[in-house]
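S.K.: Mind looking at a prediction? Sequence and model below.
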Amino acid sequence: MSLTVSASRRQLSDLGPLEQLRAGRLARRLPQLVIGLVLYGVSLAMMVRGALGLAPWDVFHSGFIRHVPVTLGQAVVLFSFVVLLLWIPLREVPGLGTIMNAFLVGLSADATLALLAEPEGWAPRIALLVVGVVGNGLATALYMGAQFGRGPRDGLMTGLARRTGLSLRLVRTGLEVTVVVLGLLLGGALGLGTVLYALAIGPLAQAMLPWCTVELPDRL
């Protein structure tokens, strides 16, 4: 399967792990992958410190850590691997980016939370939220555009859509509603930022993806 990127001749290619490494341009793609994943964790932490609401999966993570002695980043890593177990019956194949995603996002989120204090006043909190959402959109475009595979949660979405025949939008909505409800039951942080994220992240990532997608040789 090859997903065409609008407004660009470049494409997101669905490559296996070895093909991803053999595709070339590693000097560009590997740093872009790492930067995207680290930025994803940083943007997550910015939304946490803004305290105006988190992304749907992070509502769940924030609720989980209220009952288990782990950090938010550790919860992100833990559930990345739980989700990867769900890939097995869906026959999704992880790539290098999938595994790095599982580790780097959580680690960079915890590092940023250790350095960034929660500000006082509405203006800096709103700024953290907005920059966090925009940064998350850019981070998504960077790591996806590096062509090293989907993240654990993205792969769960695409795998379920392929197996059930339902649309990606419907599967994504169902997953995000489920994790938000579970997060709320656990005492997670829901707010206006959650709504902003849900509305903005798709258009932001789609707008930035053509600029971030690394063109691969035609032979692939």
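M.R.: Yep, it's here.

S.K.: okay, CA-based contacts and neighbour counts for the rest of this
M.R.: Fine.

S.K.: you'd agree Arg172 is up against Met157?
M.R.: Yes: with contact defined as Cα atoms under 8 Å, Arg172 counts as touching Met157 (5.9 Å).

S.K.: Alongside the first one, take a look at this:
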Amino acid sequence: MKKEWILRWSFFVFGLMVLALGAALTIEGKLVGAGPWDVFHYGMFLKLGLSIGTWSIIIGFILLTAASFAAKKLPKIGAFLNMLLLGLFIDLFLWLLPNVESLMGASLFFILGVILMGYGVGIYVSADLGSGPRDSIMLLIVEKSGWSIQWVRNGMELLVLILGWALGGPVGVGSVIIALFLGPIVGFSLPQCKTLLKHLLVRQEEDQNLAA
């Protein structure tokens, strides 16, 4: 059981790192346009200072607190770690990545970033250790309203995109691409990641039985 949890937590943390790297790449490729939430975080950074990762943590904390009060229960520890680690990793990768000034460089950063974001979500979600703050509030709205997940997700992303644009965040064609294609990439990556984790857990159990 202990080794299973180690493997699940490894998937969870690694997935958040991949997701954060993807987000950082799209932010650095802002000439093309960033994703709705990153547009919002970037806009808050422009207007109020702090770092983009810090705003990701602050907004995540607000959403997680709101979801907890509305649901009248504490979220999983994975949700708190998602909120904290994602922001820290985004700031780390933004510090490590070079600045890109050309449209071609920004486009390459953006394309790679979107793919990594899709696979990062697939890896961390497959660990089943708790959804992030934004997904938590989305699921709560779906539960309370009875609306479809697609409409609630699209509505949330449209709202934060408008807010981010009003704050001066980098809205562009890339913002639309992320909104349209990130979901399908996750839909492709998540079953792969679940299958891989299941395979590793079965192999781990077989090794333990052989050792016994």
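M.R.: Perfect, thanks for sending it. Keep in mind that this is a model prediction, so the values were computed, not measured.

S.K.: Superpose the two chains and report the TM-score.
M.R.: After superposition, the two chains reach a TM-score of 0.87 (TM-score structural alignment, normalised by the length of the second structure), with 196 aligned residues with a Cα RMSD of 1.8 Å.

S.K.: re earlier: ok, Arg172 and Met157 of the first structure, which is more surrounded?
M.R.: Met157 (22 against 18; other Cα atoms under 10 Å).

S.K.: Which secondary structure element is home to the aligned partner of that one in the second structure?
M.R.: Using TM-score structural alignment, the partner of Met157 of the first structure in the second structure is Met138. In this structure, Met138 of the second structure sits in helix 133-145 according to DSSP states H and E.

S.K.: elements contacting the longest helix seen in the second structure?
M.R.: Counting residues, the longest helix found in the second structure (DSSP state H) is helix 173-211. Counting contacts by 3 or more Cα pairs under 8 Å, 6 or more residues apart in numbering; DSSP states H and E, helix 173-211 of the second structure is packed against helix 2-28, helix 103-126.

S.K.: Packing partners of the first one?
M.R.: For helix 2-28 of the second structure, the contact count by 3+ Cα pairs under 8 Å, 6+ apart identifies helix 77-96, helix 103-126, helix 173-211 as packing neighbours.

S.K.: still on that earlier bit, with distance to Ile90 of the second structure as added columns, please give the helices and strands packed on helix 173-211 of the second structure in a markdown table.
M.R.: Listed next are those as a markdown table, based on distance: least, Cα to Cα, whole Å:
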| stretch | distance to Ile90 of the second structure |
| --- | --- |
| helix 2-28 | 5 |
| helix 103-126 | 12 |
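
S.K.: JSON lines please, covering those helices and showing mean neighbour count and distance to Val160 of the second structure.
M.R.: Listed next are those as JSON lines, based on neighbours: other Cα atoms under 10 Å; distance: least, Cα to Cα, whole Å:
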{"stretch": "helix 2-28", "mean neighbour count": "22", "distance to Val160 of the second structure": "16"}
{"stretch": "helix 103-126", "mean neighbour count": "23", "distance to Val160 of the second structure": "18"}
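
S.K.: how about those helices, which one is nearest Leu167 of the second structure?
M.R.: helix 2-28 (15.4 Å; Cα to Cα).

S.K.: Just want the angle from the closest one to helix 103-126.
M.R.: Helix 2-28 of the second structure and helix 103-126 are oriented at 160 degrees to each other (axes from the mean of the first three to the mean of the last three Cα atoms, to 10 degrees).

S.K.: Now do the aligned residue in the first structure for Ala127 of the second structure against Val214 of the first structure, distance only.
M.R.: Matched across to the first structure, Ala127 of the second structure falls on Ala146, judged by TM-score structural alignment. For Ala146 of the first structure, the distance to Val214 of the first structure (Cα to Cα, to the nearest Å) stands at 6 Å.

S.K.: Name the residues contacting each of those two.
M.R.: Counting by Cα atoms under 8 Å, 6 or more residues apart in numbering, the residues touching both Ala146 of the first structure and Val214 are Arg29.

S.K.: So which of the two has more stuff around it?
M.R.: Each of Ala146 of the first structure and Val214 has its neighbours counted (other Cα under 10 Å); Ala146 has more, 26 against 20.

S.K.: and the closest residue to that one other than its chain neighbours, how far is that from Gly149 of the first structure?
M.R.: Spatial nearest neighbour of Ala146 of the first structure, chain neighbours left out: Arg29 (4.8 Å); criterion: Cα to Cα, 6 or more residues apart in numbering. Distance of Arg29 of the first structure to Gly149 of the first structure, computed by Cα to Cα: 12 Å.

S.K.: Check Thr71 of the first structure too.
M.R.: Applying Cα to Cα to Thr71 of the first structure and Gly149 of the first structure gives a distance of 26 Å.

S.K.: which of the two has more neighbours?
M.R.: Neighbours per residue, other Cα under 10 Å: of Thr71 of the first structure and Gly149, the larger number sits with Gly149, 26 against 19.

S.K.: before we move on, back to that, I'd like the helices and strands packed on helix 2-28 of the second structure laid out as TSV, including distance to Glu4 of the second structure.
M.R.: Listed next are those as TSV, based on distance: least, Cα to Cα, whole Å:
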stretch	distance to Glu4 of the second structure
helix 77-96	16
helix 103-126	13
helix 173-211	7
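
S.K.: And the aligned partner of Arg169 of the first structure in the second structure, how close does it get to Gly113 of the second structure?
M.R.: Using TM-score structural alignment, the partner of Arg169 of the first structure in the second structure is Gln150. Per Cα to Cα, Gln150 of the second structure is found 22 Å from Gly113 of the second structure.
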